[in-house]
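Asks: Predicted coordinates and the sequence they were generated for:
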Amino acid sequence: MKVVAVKPQVPSVFVDESLDRLINRFFGPEVSFGPFRDSVENRPAVNIVETEQAFRIELAAPGLNKEDFNIKLEKDTLSISAKKETTTVEGEKVKVREFAYSSFQRNFNLPKTVNAEAIEARYENGVLFLTLPKKEEALPKVQQISVG
């Protein structure tokens, strides 16, 4: 399975938002000036496992609800995104914000062997699991040969 690199927007962890925007304008969002800036550009970690029957994608996204995810398949590209609004309480100032998964998007190029009609997803204990079954013709064939 091929992973497509996507350059998502990196949310700020600076107390002064205008300073963060100024730095990003000159150096780009991938430069890490903040003490708690996430070095992997705020993308959730992904495991991709292949078995004889299917591929399995495991995407770590704690703190989200299953309704926050948007999963779509367009041609051979599987797109997984989520957006969660950050809430603040009146009268409080956030000094450090390390919760990084307020929004993200990951794209995956699927191999031709995936049965796109049978993809399943479930969200459990902060991990999004996607099962991508293989097409019948891609499954290993076992033929029994009798001894004569």
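Replies: Perfect, I can see it now.

Asks: drop to CA atoms for contacts and neighbour counts, all remaining ones
Replies: Will do.

Asks: roughly how far apart are the spatially most central residue of the chain and residue 71?
Replies: Nearest to the geometric centre of the chain sits residue 106, at 4.4 Å (CA atoms, centre = their mean). Distance of residue 106 to residue 71, given as CA to CA, to the nearest Å: 10 Å.

Asks: Next: residue 12.
Replies: 25 Å.

Asks: Compare these two (neighbour count), which wins?
Replies: When neighbours are counted by other CA atoms under 10 Å, residue 12 comes out ahead of the other of residue 12 and residue 71, with 22 against 15.

Asks: Which helix or which strand is home to the nearest residue to the more buried one once chain neighbours are set aside?
Replies: With sequence-adjacent residues excluded and distances taken as CA to CA, 6 or more residues apart in numbering, residue 12 is closest to residue 20, at 6.7 Å. Here residue 20, judged by DSSP states H and E, is contained in helix 17-27.

Asks: out of everything not next to it in sequence, what's closest to residue 69?
Replies: Excluding the flanking residues, the one nearest residue 69 by CA to CA, 6+ apart is residue 82, at 4.5 Å.

Asks: what do residue 106 and residue 71 both touch?
Replies: Common neighbours of residue 106 and residue 71, counting by CA atoms under 8 Å, 6 or more residues apart in numbering, are 79, 80, 81.

Asks: Burial check on the last one, number of neighbours?
Replies: Think residue 81. There are 14 residues near residue 81, going by other CA under 10 Å.

Asks: next, the one to line up against it:
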Amino acid sequence: MLRFDPFGDLDLLTRGLLNGQSGSNRSPRFMPMDLCKVDDHYLLTADLPGVDPGSVDIDVDAGTLTISAHRTARSEDSVQWLTNERFFGTYRRQLSLGEGVDASAISATYENGVLNVTIPIAERAKPRKVQIAHGGKQTSIETNTVDAG
């Protein structure tokens, strides 16, 4: 699995530095995430504290996994802020899925501010045994296919 936009975080940071002012509306800088391979699937874990579970959206289109979520700003006009550091707005991450994943079987859970996305490896990409005919008898040789992620 590869990141879809390697310059996205840098672009977001640059826009934030150019547009961000103390006490102004600020949008999230990034969605921290981990991605690892566990047995026959990939596990993506993203931190989304304070995000309404109903705002979390995961789409798969043309080999791209898109995760978006929204944290609503406090709308109290009568509040005098002493410090206002928490980001609000829309979080978004995109990843390019390799051909070796089963996009139709992707599943996700969201609990305690953590999103877990399970991305299964496709059957065709898993290691398998290939039968080889040799001098009238067959033997079995284990092969490992190339991991597309």
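Replies: That came through fine. Everything quoted here is computed from the prediction, not taken from an experiment.

Asks: related to what we said a few turns ago, the second structure: which residue goes with the residue nearest to the centre of the first structure?
Replies: By TM-score structural alignment, residue 106 of the first structure lines up with residue 93 in the second structure.

Asks: what helix or strand is that match on?
Replies: strand 89-96.

Asks: tell me what that strand is packed against?
Replies: strand 2-3, strand 64-71 (3 or more CA pairs under 8 Å, 6 or more residues apart in numbering; DSSP states H and E).

Asks: tell me the most buried of the ones you listed?
Replies: strand 64-71 (a mean of 18; mean count of other CA atoms under 10 Å).

Asks: how far does it sit from the chain's center?
Replies: Centroid separation for strand 64-71 of the second structure versus its chain: 8 Å, with CA atoms, centre = their mean, to the nearest Å.

Asks: so it corresponds to what in the first structure?
Replies: Taken onto the first structure by TM-score structural alignment, strand 64-71 of the second structure occupies residues 77-84 there.

Asks: before we move on, the earlier item: C-terminal to the helix holding residue 20 of the first structure, which secondary structure element comes first?
Replies: Trace forward from helix 17-27 of the first structure with DSSP H and E and the next one is strand 46-50.

Asks: Please work out which residues outside that following strand touch it.
Replies: 55, 56, 57, 58, 59, 60.

Asks: would you turn those residues into TSV with distance to residue 127 of the first structure, neighbour count and secondary structure?
Replies: Converted to TSV, these look like this (distance: CA to CA, whole Å; neighbours: other CA atoms under 10 Å; DSSP: H, G, I helix; E, B strand; the rest coil):
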residue	distance to residue 127 of the first structure	neighbour count	secondary structure
55	16	21	strand
56	12	19	strand
57	10	19	strand
58	6	20	strand
59	6	20	strand
60	5	19	strand
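
Asks: Now render those as CSV, adding distance to residue 96 of the first structure.
Replies: Formatted as CSV, the contacts of strand 46-50 of the first structure follow (distance: CA to CA, whole Å):
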residue, distance to residue 96 of the first structure
55, 38
56, 35
57, 31
58, 28
59, 25
60, 22
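
Asks: hang on, the earlier thing: closest one of the shared contacts of residue 106 and residue 71 of the first structure to residue 42 of the first structure?
Replies: Lowest distance from residue 42 of the first structure to these (CA to CA) belongs to residue 81, with 12.3 Å.

Asks: Is the closest one in contact with residue 108, as I believe?
Replies: No - the criterion here is CA atoms under 8 Å, and residue 81 of the first structure misses it with residue 108 at 11.6 Å.

Asks: And for residue 81 of the first structure, nearest residue in space, chain neighbours not counted?
Replies: Distance criterion CA to CA, 6+ apart; nearest residue to residue 81 of the first structure, sequence neighbours excluded, is residue 105 at 4.1 Å.

Asks: Tell me which residues touch that neighbour, please.
Replies: By CA under 8 Å, 6+ apart, the residues touching residue 105 of the first structure are 6, 8, 43, 79, 80, 81, 82.

Asks: now the second structure: which of the residues you listed match?
Replies: Counting by both residues aligned by TM-score structural alignment, their matches' CA atoms under 8 Å, the second structure reproduces these contacts from the contacts of residue 105 of the first structure: 43, 79, 80, 81, 82.
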